[in-house]
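J.: below: sequence and its predicted model.
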Amino acid sequence: MKSLNSIGLDTEKSKKLTDLLGDLLSNYSIFYQNARGYHWNIHGDDFFVLHQKFEELYNNLLVKIDEIAERILTLGNKPSHQFSKYLMDSNIKESSQVSNGQKSIEEIIKSLDTLLVKQRLILKTSEDADDSGTNALMSDYIREQEKLVWMYSAYLKV
């Protein structure tokens, strides 16, 4: 007989999901800090537009970080809070291009692409685990971030 966690999902499948979500949490945490850097250090002709957009981005990322950590807890595991672990595990790397708007947006698009790949894997894994909660979360993130990629890409083509 399968072992079920407190919300009625297979414990083994939930563990696999929490591992994937932990990796996602690491990537979001580094992306969040990069977005703060873009916001704080941007300068040039587009300062007023990009300063505001970067603030919107990091506020949105902060909400998602909390949701991912809470989902890990809901599935019966503990999220890491150690930034050293985030740095080790994340495919998104710390940015050094934080004052150049063009470079910042290019890095944002690249980071969103990384998240989209990871979230699509979690979406498939959550389907297999009959985990509607994680599935809905990933589906919402994917839809929102696909639009952001389009919008940031359109900005670069100005």
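T.: Thanks, I have it. Numbers count the residues shown, from 1 in each chain.
J.: every contact and neighbour count from this point should use C-alpha atoms.
T.: OK.
J.: what's the helix ranked longest in the chain packed up against?
T.: Scanning the chain for the helix with the most residues, using DSSP state H, yields helix 11-41. With contacts taken as 3 or more Cα pairs under 8 Å, 6 or more residues apart in numbering; DSSP states H and E, helix 11-41 sits against helix 47-74, helix 83-89, helix 101-128.
J.: tell me which residues in the helix or strand just after the last one are buried?
T.: Okay, so that is helix 101-128. Using DSSP states H and E, the helix or strand that follows helix 101-128 towards the C-terminus is helix 132-156. Residues of helix 132-156 classed as buried: 134, 135, 137, 138, 139, 141, 142, 145, 148, 149 (neighbour count, 16 or more other Cα atoms under 10 Å).
J.: quick one, what contacts the most centrally placed residue in the chain?
T.: Nearest to the geometric centre of the chain sits residue 28, at 3.7 Å (Cα atoms, centre = their mean). By Cα atoms under 8 Å, 6 or more residues apart in numbering, the contact set of residue 28 is 61, 64, 65, 115.
J.: redo those as JSON lines? Include neighbour count and distance to residue 79.
T.: Shown next, in JSON lines, are the contacts of residue 28 (neighbours: other Cα atoms under 10 Å; distance: Cα to Cα, whole Å):
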{"residue": "61", "neighbour count": "18", "distance to residue 79": "16"}
{"residue": "64", "neighbour count": "18", "distance to residue 79": "13"}
{"residue": "65", "neighbour count": "18", "distance to residue 79": "10"}
{"residue": "115", "neighbour count": "22", "distance to residue 79": "18"}
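J.: then this one, side by side with the first:
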Amino acid sequence: MSNTFIGLKQEDTQALAQQLNELLANYQIFYMNVRGFHWNIKGERFFELHVKFEELYNDLLLKVDEIAERVLTLGHQPEHAFSDYLALSTIKEAKNISDGREAVQSIVEGMTLLVTRQRTVLAAAADADDEGTAALMSDYISQQEKALWMYRSYLGS
């Protein structure tokens, strides 16, 4: 069994790249959902949520790039066609949502799914001695756990 240029087993990087590509697909769909919430939000909380959604989608866009670059670092190709994202993503498209509570509920559901998937990637990265992927997932999880608490608090749950 051969190692990659970063010293990881080829079979481990293949499995991690697949998991990261699935995560990337979920991030891309989630990103587009949040962009739509930002564009279409209406109501008395418009100003507050419009800004909050923009903060979130800017953060998601950075993470999309980091995940794709991690796949490349592992020696594999990131998915980059939207049709592939739709096929691989567990997060579904959220269309025509303009109600703030409904948008925040969708964000909570999507982010919960991301955290769960990232824990799976984190465990696989640890098993493969892939500190780079593990550190990335650990950072995302800790950031998103706090964000989830805040979004859930907004909903009163």
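T.: Perfect, thanks for sending it. Source: prediction; values computed, not measured.
J.: any idea what the TM-score is?
T.: In this superposition the chains share a TM-score of 0.98, using TM-score structural alignment, normalised by the length of the second structure; 157 aligned residues with a Cα RMSD of 0.9 Å.
J.: rewinding a little: would you turn the buried residues of helix 132-156 of the first structure into JSON lines with distance to residue 11 of the first structure?
T.: Converted to JSON lines, these look like this (distance: Cα to Cα, whole Å):
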{"residue": "134", "distance to residue 11 of the first structure": "14"}
{"residue": "135", "distance to residue 11 of the first structure": "16"}
{"residue": "137", "distance to residue 11 of the first structure": "19"}
{"residue": "138", "distance to residue 11 of the first structure": "20"}
{"residue": "139", "distance to residue 11 of the first structure": "22"}
{"residue": "141", "distance to residue 11 of the first structure": "24"}
{"residue": "142", "distance to residue 11 of the first structure": "25"}
{"residue": "145", "distance to residue 11 of the first structure": "30"}
{"residue": "148", "distance to residue 11 of the first structure": "34"}
{"residue": "149", "distance to residue 11 of the first structure": "35"}
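J.: quick one: residue 152 of the first structure from residue 102 of the first structure, how far?
T.: Distance of residue 152 of the first structure to residue 102 of the first structure, computed by Cα to Cα, to the nearest Å: 10 Å.
J.: shared neighbours, the two?
T.: By Cα under 8 Å, 6+ apart, no residue touches both residue 152 of the first structure and residue 102.
J.: quick check: nearest residue in space to residue 25 of the second structure, chain neighbours excluded?
T.: Distances taken as Cα to Cα, 6 or more residues apart in numbering put residue 85 closest to residue 25 of the second structure, at 4.2 Å, once the chain neighbours are dropped.
J.: number of nearby residues for the one you found?
T.: 21 (other Cα atoms under 10 Å).
J.: repeat that for residue 40 of the second structure.
T.: Neighbour tally, residue 40 of the second structure, other Cα under 10 Å: 17.
J.: repeat that for residue 62 of the second structure.
T.: Counted with other Cα under 10 Å, the neighbours of residue 62 of the second structure add up to 10.
J.: show me what contacts it?
T.: If you count contacts by Cα under 8 Å, 6+ apart, then residue 62 of the second structure has nothing around it.
J.: name the helix or strand for residue 76 of the first structure, please.
T.: Residue 76 of the first structure is part of no helix or strand, with elements assigned from DSSP H and E.
J.: that one contacts residue 9, doesn't it?
T.: No - the criterion here is Cα atoms under 8 Å, and residue 76 of the first structure misses it with residue 9 at 9.9 Å.
J.: related to what we said a few turns ago, out of the contacts of residue 28 of the first structure, which one sits closest to residue 20 of the first structure?
T.: residue 115 (11.5 Å; Cα to Cα).
J.: so who does that closest one touch?
T.: Counted by Cα under 8 Å, 6+ apart, residue 115 of the first structure has contacts 24, 27, 28.
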